[in-house]
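S.K.: Pasting the sequence and the predicted coordinates here, then a few questions.
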Amino acid sequence: MLKVLSNERRLLIVCILHMGEKSVGALEEMIGLSQSALSQHLARLRRDGIVKTRRDAQTIYYSLNSGEAEKILACLHDIYCDEDAC
């Protein structure tokens, strides 16, 4: 799991999803990646069981699927984010 999260973009995706479920379009706007690049990162996260999907009509939503990822994010937040920064 740490290898997957060592990529800056994937870590950012997981951090955003830690705040709640997001559509692919919302993630694309928040992260600033092309749809193609974002899809590749999301596919890797899904393949490794870190995120899960939910479809509503033509919109796909992503959310965290891993309690382990949530624990890692909480630990990183405690170490690297002070209350003013996060």
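M.R.: Everything's here; your move.

S.K.: From here on, just use CA atoms for contacts and neighbour counts.
M.R.: Noted.

S.K.: which residues sit in contact with E28?
M.R.: Contacts here follow CA atoms under 8 Å, 6 or more residues apart in numbering; on that basis E28 touches 34-35, 38.

S.K.: Please disregard the earlier target; I meant L27.
M.R.: Neighbouring residues of L27 by CA under 8 Å, 6+ apart: I13.

S.K.: Can you tell me the element it falls in?
M.R.: Using DSSP states H and E, L27 maps to helix 24-31.

S.K.: After that helix, which helix or strand is next?
M.R.: Downstream of helix 24-31 (by DSSP H and E), the next one is helix 35-47.

S.K.: contacting residues around that following helix?
M.R.: 4, 9-10, 28, 51-52.

S.K.: With stretch 70-80 instead?
M.R.: 15, 18, 64.

S.K.: Check which residues of the helix or strand where the first one lies are buried.
M.R.: Okay, so that is C15. Assigned by DSSP H and E, C15 belongs to helix 8-18. For helix 8-18, burial by neighbour count (16 or more other CA atoms under 10 Å) applies to 9-11, 13-18.

S.K.: Next up, a structure to set beside the first:
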Amino acid sequence: MHPSPVDPVPDDEHARIAASTFRMLSDATRVKILWALFIEEASVNVLAEAVGATPAAVSQHLAKLRLAGLVESRKEGTYAFYRASDSHVRRLLAETLSHAEHVTGAATEDDPHSY
């Protein structure tokens, strides 16, 4: 017999929002952009250099992240500066990156083909 979950199964709306958030985090460049924005506010060019992508690609990713409500922007003259807007997502991303570190550490310590 399996123990019952602490919380009931999420309703459709909460499940849809969670899936949408995971979709936004399913791209490695978006993960890097979002993490950089949790550290500090930045422009497209600064982000592009930080994550190793073109400014055009970063702009496209930022547009998706903004539509999802994960990134906010402000204008200063002709420049736009972006920042991460959701502390819940920061915790989710930090936990996921911690898991990635655990997986890669475990794989290199034991057997590089174990995952």
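M.R.: Yep, that arrived. Values in this document were obtained by computation on a predicted structure and should not be read as measured data.

S.K.: Give me the TM-score for these two chains.
M.R.: Taking TM-score structural alignment, normalised by the length of the first structure as the basis, the two superposed chains have a TM-score of 0.84; 82 aligned residues with a CA RMSD of 1.5 Å.

S.K.: returning to what we had before: relative to C81 of the first structure, which of the contacts of stretch 70-80 of the first structure is nearest.
M.R.: Proximity of these to C81 of the first structure (CA to CA) peaks at C15, which lies at 12.3 Å.

S.K.: Please compute how far the longest helix seen in the second structure lies from its chain's middle.
M.R.: Longest helix of the second structure, by residue count under DSSP state H: helix 87-109. Relative to its parent chain, helix 87-109 of the second structure has a centroid offset of 12 Å by CA atoms, centre = their mean, to the nearest Å.

S.K.: buried stuff in that helix?
M.R.: 89-90, 93.

S.K.: give me every residue that touches the most centrally placed residue in the second structure.
M.R.: Centrality entry for the second structure: nearest residue to the mean C-alpha point is V31, 3.7 Å, by CA atoms, centre = their mean. For V31 of the second structure, the contact set (CA under 8 Å, 6+ apart) comprises 25, 93.

S.K.: To which residue of the first structure is it aligned?
M.R.: In the first structure, the residue paired with V31 of the second structure according to TM-score structural alignment is L11.

S.K.: distance of C75 of the first structure from C81 of the first structure?
M.R.: Using CA to CA, to the nearest Å, we find C75 of the first structure at a distance of 10 Å from C81 of the first structure.

S.K.: Can you tell me how far the residue mapped onto G49 of the first structure from the second structure is from A50 of the second structure?
M.R.: Under the alignment (TM-score structural alignment), G49 of the first structure maps onto G69 of the second structure. The gap separating G69 of the second structure from A50 of the second structure is 22 Å, by CA to CA.

S.K.: now swap in I33 of the second structure and tell me
M.R.: 8 Å.

S.K.: And for K64 of the second structure?
M.R.: Distance, K64 of the second structure to A50 of the second structure, by CA to CA: 19 Å.

S.K.: How about W35 of the second structure?
M.R.: In this view, W35 of the second structure and A50 of the second structure are 10 Å apart by CA to CA.
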